[in-house]
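**Student:** Sequence plus the predicted model coming up.
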Amino acid sequence: MSVTVIRHKRRKRVAFYVTAEGVELRIPARLPQRVVDAILRDHADWIEARLAAIPKASRLPEDRLLYQGDAVPLIRSGSARSFTYDGQTFRCPEQWDETALRDAYEAWLRTKAVGHVTERASRYERLLRVRASNVRIGHQKTRWGSCSSKGAISINVRLMLAPPEVLDYVIAHEWCHLVHFDHSKAFWEAVASVYPNVAWAKDWLRQNGHTLRI
């Protein structure tokens, strides 16, 4: 049984979360270790069942990279000097190892994400009459997006691997938090008013979120 225990200074309650990588136990920072051990023992069967149920991400062929829901061909070329995309094919230097490729791929995705998020967010800001105080592209392990109490929004770069409609849903979701800083009925009504396919997007992330790996 493998569980990642994460302590949070502001957390008041104990909660389990199932992620693509496994099971996390998020707890208050000062919770005694003996209590943590007891929780893990009491939930051992539940944890094992959840770990067994986590779908295994299928590995893309080495000559493909995921982008906006598509497996795009990757060509390693002796003449290439950098990581590029021409709308149909990715190219990178032939001598690059996997670390160099991954770093360049993520940097490229981040640049694309900035433009995409900025463009789509402007629509929701007009509809909702709100404005984010700051927007950043992150690489969170468990969250697709977040909105702070001060109006700062973070969007996970891995969403650039999903169909554009899925990223659009997360953007709508986080910008609606600028209106309702909770997950109340009013919040979900606000999301549905600007993004009609909420159920489909949430289901897509539940079923396929584990495949979005850089």
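**Tutor:** Yep, that arrived.

**Student:** going forward, measure contacts and count neighbours with C-alpha atoms only.
**Tutor:** Noted.

**Student:** Do a quick rundown of the strands in the chain.
**Tutor:** Using DSSP state E, the strands of the chain run over 3-8, 15-19, 22-28, 64-67, 70-77, 84-85, 90-93, 134-138, 145-147, 152-156.

**Student:** Switch these over to a markdown table; also include distance to Arg120 and mean neighbour count.
**Tutor:** Below are these laid out as a markdown table (distance: least, CA to CA, whole Å; neighbours: other CA atoms under 10 Å):
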| stretch | distance to Arg120 | mean neighbour count |
| --- | --- | --- |
| strand 3-8 | 32 | 14 |
| strand 15-19 | 27 | 14 |
| strand 22-28 | 32 | 18 |
| strand 64-67 | 18 | 18 |
| strand 70-77 | 20 | 16 |
| strand 84-85 | 22 | 15 |
| strand 90-93 | 25 | 20 |
| strand 134-138 | 12 | 16 |
| strand 145-147 | 14 | 20 |
| strand 152-156 | 12 | 21 |
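
**Student:** Comparison target below:
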Amino acid sequence: MERPFHTTPAVADAVRVDGKPRGALITAVDAVDRAVALLCQGVLLLAGTVLMGVLTANVVARYVLATGGFDWAEEVPQQLFPWFIMAGVGLAVQRGGHIAVEWLLGKLGREGKRVILLAGHAVVALAYLALCWQALTVAEIVAIERSPALGLPGSYGYWAIAAGCLLLALGTVTVAIRVALLGPEAMPQPSPEEMPT
């Protein structure tokens, strides 16, 4: 049996009834999560490769060229690093990799946990949407600024934050839908190697 995206075996069993999927909404949520994960992984791979290549080329150029390196090479990390970070944060949300304090959840029953988790996810999703809006507002203000070597607008980093916050809100909503339909057991659980020691 194929497990739904980012679920534990117990939740995967709960999703299926008599070998058939429990609902189209869970299937849709899984598809959204897969698309977001692919997007984030692609951004991480592309940005990480470009960052490594540019930084390596600049280090080599400092020793080989009389000019001491490339002027534009210092600006590339400034433009790509926000995209790299936000893509990683997007994957962390899907995999339950954020720090959480679960003292209250341990004191509640199953339905109490569901209510608290849904309320918390609603607040978090709204906060991410508010941050997205603010990032777009700031991006519009700083768009007139240009980087000295590449001539790129100062808004690129803020677009990364806005896009990342939008994906984080979407990831939070997909987790909330699973919790609403399947219960608190549907919360993503990081794999043991991702847990802090």
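**Tutor:** Nice, I can see it. Quick caveat: nothing in here was measured; it's all calculated off a predicted structure.

**Student:** where does the TM-score land?
**Tutor:** Here the superposed chains carry a TM-score of 0.28, computed using TM-score structural alignment, normalised by the length of the second structure; 103 aligned residues with a CA RMSD of 5.9 Å.

**Student:** quick revisit: any chance of the strands of the first structure in a markdown table, with distance to Asp203 of the first structure too?
**Tutor:** Compiled in a markdown table, the strands of the first structure are given as follows (distance: least, CA to CA, whole Å):
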| stretch | distance to Asp203 of the first structure |
| --- | --- |
| strand 3-8 | 25 |
| strand 15-19 | 15 |
| strand 22-28 | 19 |
| strand 64-67 | 19 |
| strand 70-77 | 18 |
| strand 84-85 | 30 |
| strand 90-93 | 29 |
| strand 134-138 | 22 |
| strand 145-147 | 16 |
| strand 152-156 | 18 |
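
**Student:** quick one, helices of the second structure?
**Tutor:** 9-15, 24-64, 75-94, 103-107, 110-142, 156-182 (DSSP state H).

**Student:** okay, the ones you listed, which one's buried deepest?
**Tutor:** Mean neighbour counts were compared across the helices of the second structure using mean count of other CA atoms under 10 Å; the top stretch is helix 156-182, at a mean of 22.

**Student:** Can you tell me which helices and strands that helix packs against?
**Tutor:** helix 9-15, helix 24-64, helix 75-94, helix 110-142 (3 or more CA pairs under 8 Å, 6 or more residues apart in numbering; DSSP states H and E).

**Student:** and the angle from it to helix 75-94?
**Tutor:** Between the axes of helix 156-182 of the second structure and helix 75-94, defined by axes from the mean of the first three to the mean of the last three CA atoms, to 10 degrees, the angle is 10 degrees.

**Student:** between helix 156-182 of the second structure and helix 24-64, how big is the angle?
**Tutor:** 150 degrees.

**Student:** which helix in the first structure runs the most residues?
**Tutor:** The first structure, longest helix under DSSP H: helix 98-128.

**Student:** Can you list the buried residues in that helix?
**Tutor:** The neighbour-count criterion (16 or more other CA atoms under 10 Å) identifies 101, 104-106, 109-110, 113, 116-117, 121-122, 124-125, 128 as the buried residues of helix 98-128 of the first structure.

**Student:** Run through the neighbouring helices and strands of that helix.
**Tutor:** strand 134-138, helix 164-176.

**Student:** Swap in 10 Å and give it another go.
**Tutor:** strand 84-85, strand 90-93, strand 134-138, strand 152-156, helix 164-176, helix 185-194 (3 or more CA pairs under 10 Å, 6 or more residues apart in numbering; DSSP states H and E).

**Student:** Looking at these, spot the one closest to Ala44 of the first structure.
**Tutor:** strand 152-156 (30.9 Å; CA to CA).

**Student:** circling back: now do the longest helix of the first structure against helix 164-176, angle only.
**Tutor:** Using the same axes, to 10 degrees: helix 98-128 of the first structure against helix 164-176 is 60 degrees.

**Student:** Next, the angle strand 152-156 makes with helix 98-128 of the first structure.
**Tutor:** Counting by the same axes, to 10 degrees, helix 98-128 of the first structure lies at 130 degrees to strand 152-156.

**Student:** Sounds good, over and out.
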